[in-house]
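Asker: Any chance you could fold what I've pasted below:
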Amino acid sequence: MNYYAPQGGLPAQTDLTTDRAVFTEAYAVLPRGTMRDIVTSRLPFWDNTRLWVIARPLSGFAETFSQYIVEVAPGGGSTNPETDLTAEAVLFVVNGNITVTIDGSQHALTPGGYAFIPPGLDWTVHNHADTPCTFHWIRKAYERIDGIDVPDAFVTNETDVEGIPMPGTDGAWKTQRFADPDDVRHDMHVNIVSFQPGGVIPFPETHVMEHGLYILEGKAVYLLNKDWVEVQAGDFLWLRSFCPQACYAGGPGPFRYLLYKDVNRHPKLTL
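Answerer: Sure thing, here's the model as predicted:
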């Protein structure tokens, strides 16, 4: 698979400032050109690591998750990556190789590698390779329910997860589901959605789940609320609950994205 990963840097002084970045009351678009050196962050207890924070809870907007694009240089990583004991995580590697140890079990993640880490579990991450590694880190405060177990950790690769065609699409629209949709232990899903050229979401989806949507490959036009927006590999879309959405994949190759959504819980009635 060919996944886009940001490279940082800065545009030339002669470049135009105008781009596709937009923040509205219903959605945000962070084009790949916004992910530059000067907007990176650092974290406590991480060595030789920088990250782009592309989503965080904001009152009155999207409120359930944060998402980072993490770049770990050779020799970098952390023995104490998560300081919030309520946080669950999904890691998805887009470039290079990383070693993740979860509750004492070591896993080598290559591009397409996917790890789900439940809250409160000990884990570490290190780059033992000679080249940088880039991965997505999606975090959510796990919503515990009396009588429902916390889901188990698991590690896989997207090449081992079959894409399920959406009904009536003849394979033009598929979803790779890493967690069983019927498993109510999970309160978030992070899946990969793929469209072949000409594939569409043929109606404006309008639903309670909020979305983080990072485009791994290809380009398309995406309906966000009332606006049709051109998007491409490396762009990030952030959708509030009930924001109407649809898309049309124009080609010439597949259009694929990593999709977060919150699931399987009652909406909170008090803040």
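
Asker: all contacts plus neighbour counts: C-alpha atoms, from now on.
Answerer: Will do.

Asker: Same question for stretch 62-76: list its buried residues.
Answerer: Going by neighbour count (16 or more other CA atoms under 10 Å), the buried part of stretch 62-76 is 62, 64-76.

Asker: Run through who's touching it.
Answerer: Stretch 62-76 is contacted by residues 46-57, 126-141, 210, 212, 238-241, 262 when judged by CA atoms under 8 Å, 6 or more residues apart in numbering.

Asker: can you check stretch 39-48 too?
Answerer: 49-53, 72-81.

Asker: One more: stretch 221-241?
Answerer: Residues contacting stretch 221-241 (CA under 8 Å, 6+ apart): 3-6, 26-32, 54-55, 61-62, 204, 206-220, 243-250.

Asker: if you set the cut-off to 7 Å instead, what comes out?
Answerer: Stretch 221-241 is contacted from outside by 4-6, 26-32, 61-62, 207-220, 243-249, using CA atoms under 7 Å, 6 or more residues apart in numbering.

Asker: which two in the contacts of stretch 39-48 are spaced the farthest apart?
Answerer: 53 and 75 (21.9 Å; CA to CA).

Asker: Which residue is the nearest non-sequential neighbour of the spatially most central residue of the chain?
Answerer: Nearest residue to the geometric centre of the chain (CA atoms, centre = their mean): residue 258, 5.0 Å. Ranked by CA to CA, 6 or more residues apart in numbering and with sequence neighbours excluded, the top spatial neighbour of residue 258 is residue 192, at 4.6 Å.

Asker: ok so that neighbour is a strand residue?
Answerer: Yes: per DSSP: H, G, I helix; E, B strand; the rest coil, residue 192 lies within a strand segment.

Asker: list the contacts for it?
Answerer: By CA under 7 Å, 6+ apart, the contact set of residue 192 is 175, 176, 256, 257, 258, 259.

Asker: if you set the cut-off to 6 Å instead, what comes out?
Answerer: Contact partners of residue 192, counting by CA atoms under 6 Å, 6 or more residues apart in numbering, are 175, 176, 257, 258, 259.

Asker: just residue 136 next, same as before
Answerer: Contacts of residue 136 were listed using CA under 6 Å, 6+ apart, and they are 68, 69, 91, 92.

Asker: Alongside the first, I'd like the structure of this one:
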Amino acid sequence: MTAKYYAPTGGHPPQTQLLTDRAIFTEAYAVIPKGTLRDITTSFLPFWEGTRLWVIARPLSGFAETFSQYIMEVAPGGGSDTPEADAGAEGVLFVVEGTATLTVDGAAHTMEEGGYAYLPPATDWTLHNHTDVPLRFHWIRKAYEAVEGLPHPDVIITNEKDIAPTLMPDTDGKWGTTRFVDPTDLRHDMHVTIVTFEPGGVIPFLETHVMEHGLYVLEGKAVYNLNNDWVEVEAGDYMWLRAFCPQACYAGGPGKFRYLLYKDVNRHMGLRLSGK
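Answerer: I've put the predicted structure just below:
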């Protein structure tokens, strides 16, 4: 399978461009369209050389509660020997453009487009771009919720092209999910998957559930119902959905609609508000 994922390149719109855009921020959901991922909205991180990033989700009261998500852009020769400053953070990397050299516990791995890595907390890892073209990848971070009696998950390094999607029943093959982690492995407290809809595929009911979502559109376009608002999304757009936000979609084509999906899973609900 040949995949082509959308990756932002920055730049700046001309003064002649209209202000009108599709950015939405509500208490239930947010839509960050690709047009907002410009040079002036980038950030930088300590100990990362030749690297800038777009922060598209972060823990914030009333917004993303469980995770952060970055789109990283690493110039040729850039990278980091100390990428993660929080020993309690787990991470998922997903490459959308270029080639990364990921070194874990001294072993080097080449990650090309579609490359996925799960990195448990306290993992010794580095990442560099040894090529002559930019590297762009998603980095999803979460504070790992340890459970007494369960060990930390193992490192996973693979590529979505090597994993057959699991098709949803009774959908004529129009709705599938590429799973990088066994859903029954309760060591994991988050899942990052790729959801694919063929043209005409739908979520035929308003999903309403406790899992928080981050959705980055890798390919195609669709219409999403978010808390009873219909919004159009396309490759490069990002959606954040609060827990229990009603959600459904229709993929009208002409090509596949695919997105990178985050959700929190497999843990008891905290019964005390933070600080109480």
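
Asker: returning to what we had before: adding distance to residue 145 of the first structure and secondary structure, write the contacts of residue 192 of the first structure out as TSV.
Answerer: TSV is the format used below for the contacts of residue 192 of the first structure (distance: CA to CA, whole Å; DSSP: H, G, I helix; E, B strand; the rest coil):
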residue	distance to residue 145 of the first structure	secondary structure
175	28	strand
176	27	strand
257	30	strand
258	27	strand
259	24	strand
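
Asker: Now, of those, which are buried?
Answerer: The neighbour count (16+ other CA under 10 Å) marks 175, 176, 257, 258, 259 as buried among these.

Asker: need these in JSON lines with distance to residue 234 of the first structure, can you?
Answerer: Shown next, in JSON lines, are those (distance: CA to CA, whole Å):
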{"residue": "175", "distance to residue 234 of the first structure": "19"}
{"residue": "176", "distance to residue 234 of the first structure": "19"}
{"residue": "257", "distance to residue 234 of the first structure": "9"}
{"residue": "258", "distance to residue 234 of the first structure": "11"}
{"residue": "259", "distance to residue 234 of the first structure": "13"}
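
Asker: picking up where we left off before, just name the closest of the contacts of stretch 39-48 of the first structure to residue 38 of the first structure, please.
Answerer: For these, the closest approach to residue 38 of the first structure (CA to CA) belongs to residue 52, at 9.8 Å.

Asker: which bit of the second structure covers the strand or helix carrying that closest one?
Answerer: Using DSSP states H and E, residue 52 of the first structure maps to strand 47-55. Aligning strand 47-55 of the first structure against the second structure (TM-score structural alignment) gives residues 49-57.

Asker: Give me the mean distance between that stretch and the first structure.
Answerer: Stretch 49-57 of the second structure, aligned to the first structure and superposed, deviates on average by 0.2 Å (mean CA distance after the TM-score superposition for the first structure).

Asker: can you give me the helices for the first structure?
Answerer: Secondary structure of the first structure (DSSP state H): no helices located.

Asker: tell me, the biggest strand by length in the first structure lands on which residues of the second structure?
Answerer: For the first structure, the longest strand by residue count, based on DSSP state E, is strand 65-78. Per the alignment by TM-score structural alignment, strand 65-78 of the first structure matches residues 67-80 in the second structure.

Asker: Kindly report the same for stretch 188-206 of the first structure.
Answerer: Residues 190-208 of the second structure are matched to stretch 188-206 of the first structure when aligned by TM-score structural alignment.

Asker: Stretch 258-267 of the first structure too?
Answerer: Using TM-score structural alignment, stretch 258-267 of the first structure corresponds to residues 260-269 of the second structure.

Asker: Thought residue 201 was touching residue 247 of the first structure, still the case?
Answerer: Yes: assessed by CA atoms under 6 Å, residue 247 of the first structure is found in contact with residue 201 at 5.3 Å.

Asker: More neighbours: which of these two?
Answerer: residue 247 (23 against 18; other CA atoms under 10 Å).

Asker: do you know how far the closest residue in space to residue 236 of the second structure that isn't next to it in sequence is from residue 21 of the second structure?
Answerer: In this structure, residue 236 of the second structure finds its nearest non-sequential neighbour in residue 34, 4.8 Å apart by CA to CA, 6+ apart. As judged by CA to CA, to the nearest Å, residue 34 of the second structure and residue 21 of the second structure stand 10 Å apart.

Asker: How about residue 216 of the second structure?
Answerer: 17 Å.

Asker: Compare the two and say which one has the larger neighbour count.
Answerer: residue 216 (28 against 11).

Asker: what residues are up against that one?
Answerer: 237, 238, 259, 260.

Asker: mind redoing it with 10 Å?
Answerer: 6, 31-34, 56, 69, 138, 194, 233-240, 258-262 (CA atoms under 10 Å, 6 or more residues apart in numbering).

Asker: show me where the stretch 151-271 of the first structure has strands.
Answerer: In the stretch 151-271 of the first structure, the segments counted as strands under DSSP state E, counting those that start in this stretch are 154-157, 164-165, 173-176, 188-195, 200-205, 211-217, 219-224, 227-232, 236-239, 245-248, 255-262.
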